[in-house]
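My questions concern the predicted model and sequence given below.
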Amino acid sequence: MGLALLSLTLALPAPALPPPSAVQPAAAVQPVAAVDLERFVGPWFEIARIPAWFQNRCARDTTARYQRRSDGRITVINRCLTRGGKVDEAEGLARVLDPTTNARLQVSFVSLLGWRPFWGDYWIIGIDPDYRWLVVGDPRRQYGWILSRSASLEPAQLEAAFQSLERNGYQRSRFVFTPQG
């Protein structure tokens, strides 16, 4: 039965694909040129995000706090309120992949007896010169966040953050706003 199905599958015509000249690969996601980790650490409010399964419980008041560690890594504490008003908190660890720029990090929220088998890309792809907001993404554009030092952004700041995302191939329409306060 399996070989007959395989033979039938191989005999079917391949789906039509556009000619190679018609396929335009998206430009690579580009991290910012440099991040000052001393200015990066501290509290951030989530302004908007691409919905992700690991944030399904979060209804509002989502924040992130980054703290430098003596080993050069960064403690990450994400917190939000659920629909029922309960605090949901996750603690993770970030490591800098590119110490020249500090803009490419990886984050892990899973630890098995101190071993971290899963790391996710966390690239800073937009940042305000005064560190009032920043934009985080990943090379495959699956995840994205706009973070701010305050619970809201002025329209011009929000537009600048979205422009950072769009320059990196993200679609503005994929983002949902996070209610704060």
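Looks like it arrived, so ask away.

C-alpha only now, for contacts and for neighbours.
Fine.

Need the nearest residue in space to residue 144, chain neighbours excluded.
Excluding its sequence neighbours, the residue lying closest to residue 144 (Cα to Cα, 6 or more residues apart in numbering) is residue 137, at 4.4 Å.

how many neighbours does that neighbour have?
Counted by other Cα atoms under 10 Å, the residues lying close to residue 137 total 26.

quick one, what contacts it?
121, 122, 123, 124, 125, 143, 144, 145 (Cα atoms under 8 Å, 6 or more residues apart in numbering).

Can you classify the second one as helix, strand or coil?
Looking back up the chat, that one is residue 122. strand (DSSP: H, G, I helix; E, B strand; the rest coil).

So which residues of this protein form helices?
Using DSSP state H, the helices of the chain run over 2-11, 37-40, 155-167.

For residue 137, see how far away residue 26 is.
15 Å (Cα to Cα, to the nearest Å).

Could you do residue 80 as well?
20 Å.

Could you check how many residues crowd around residue 106?
16.

And here is the other one:
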Amino acid sequence: MRDWLRVAVGLVLVAGTLDLRAQSVTAVPQLDHARYAGTWYAIAGYPSKRLKRCASDVTQLVAEADKASQLQFVEACKVKAGFYDANNITAKAQDKKVLDGRFKITTLWPFTRKYWVFALAPDYSWSLSGSPNRKELWVFSRTPTMSDATLAEIKAKADAMGFSSAKLVMMPQSGH
């Protein structure tokens, strides 16, 4: 009887994992780099080593680069000691012929990782971004705050792609 129970539990765990991976992760099919450029406030994100250092005001500044298929990112946050910590990131379109939401980002050459824009408000007022392997997830807004209804809508989109919105940590913003 015990062996049967172990097999049943194992099958349930495998089925749950397959279901998670079966849900598709897609990037936005078209991304206007000029409209995407500007200041983004991190409303929520998955916990990370870098994020643990941040006390508040997590932002991402995006600028168009010299090449049409490239963006420059500056990620910054106010650390617990009171000063700002910033990282420069180069984002290159994963496919230079298609300007969609798929990028390869470089923080320390030659290492790259995938960064995708999964969902975007029609007016570019919010963005759901992260890694297609579901290890990173960010909710960004053009303003330091976001309505609960909009956040709930974005979380539902993330859950539908197999992310766990329950893991999102809210980012305190001082209101700028």
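Thanks, I have it. Predicted, not measured: the structure shown is a model, and the values here were computed from it.

In contact with whatever residue of the second structure lines up with residue 127 of the first structure, which residues?
By TM-score structural alignment, residue 127 of the first structure lines up with residue 120 in the second structure. Residue 120 of the second structure makes contact with 28, 126, 127, 128, according to Cα under 8 Å, 6+ apart.

quick check, nearest of the residues you listed to residue 20 of the second structure?
Nearest to residue 20 of the second structure among those: residue 128, at 18.6 Å, using Cα to Cα.

check contacts around that closest one.
Residue 128 of the second structure makes contacts with 117, 118, 119, 120, 137, 138, 139, 140, 154, 158, as judged by Cα under 8 Å, 6+ apart.

what about the first structure, which of these hold up?
When you map the contacts of residue 128 of the second structure onto the first structure and apply both residues aligned by TM-score structural alignment, their matches' Cα atoms under 8 Å, the shared contacts are 117, 118, 119, 120, 137, 138, 139, 140, 154, 158.

Buried among the residues you listed? Need that as a selection in ChimeraX.
Here is the ChimeraX command that selects the buried residues among these (16 or more other Cα atoms under 10 Å):
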select :117,118,119,120,137,138,139,140,154,158
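
Was I right to think residue 30 of the second structure contacts residue 95?
No: here residue 30 of the second structure does not reach residue 95: they are 11.9 Å apart, not a contact under Cα atoms under 8 Å.

which bit of the second structure covers stretch 35-43 of the first structure?
By TM-score structural alignment, stretch 35-43 of the first structure lines up with residues 31-39 in the second structure.

now the matching stretch, how far from the centre of its chain.
A distance of 16 Å separates the centroid of the chain from that of stretch 31-39 of the second structure, by Cα atoms, centre = their mean, to the nearest Å.

and it, which residues are buried?
In stretch 31-39 of the second structure, counting by 16+ other Cα under 10 Å, buried: 31, 33, 36, 37, 39.

and the last one, what is it in contact with?
Think residue 39 of the second structure. Taking Cα under 8 Å, 6+ apart as the test, what residue 39 of the second structure contacts is 59, 60, 61, 62, 142.

Could you verify my assumption that residue 26 of the first structure touches residue 169?
Yes: contact status for residue 26 of the first structure versus residue 169: in contact at 6.7 Å, counting by Cα under 8 Å.
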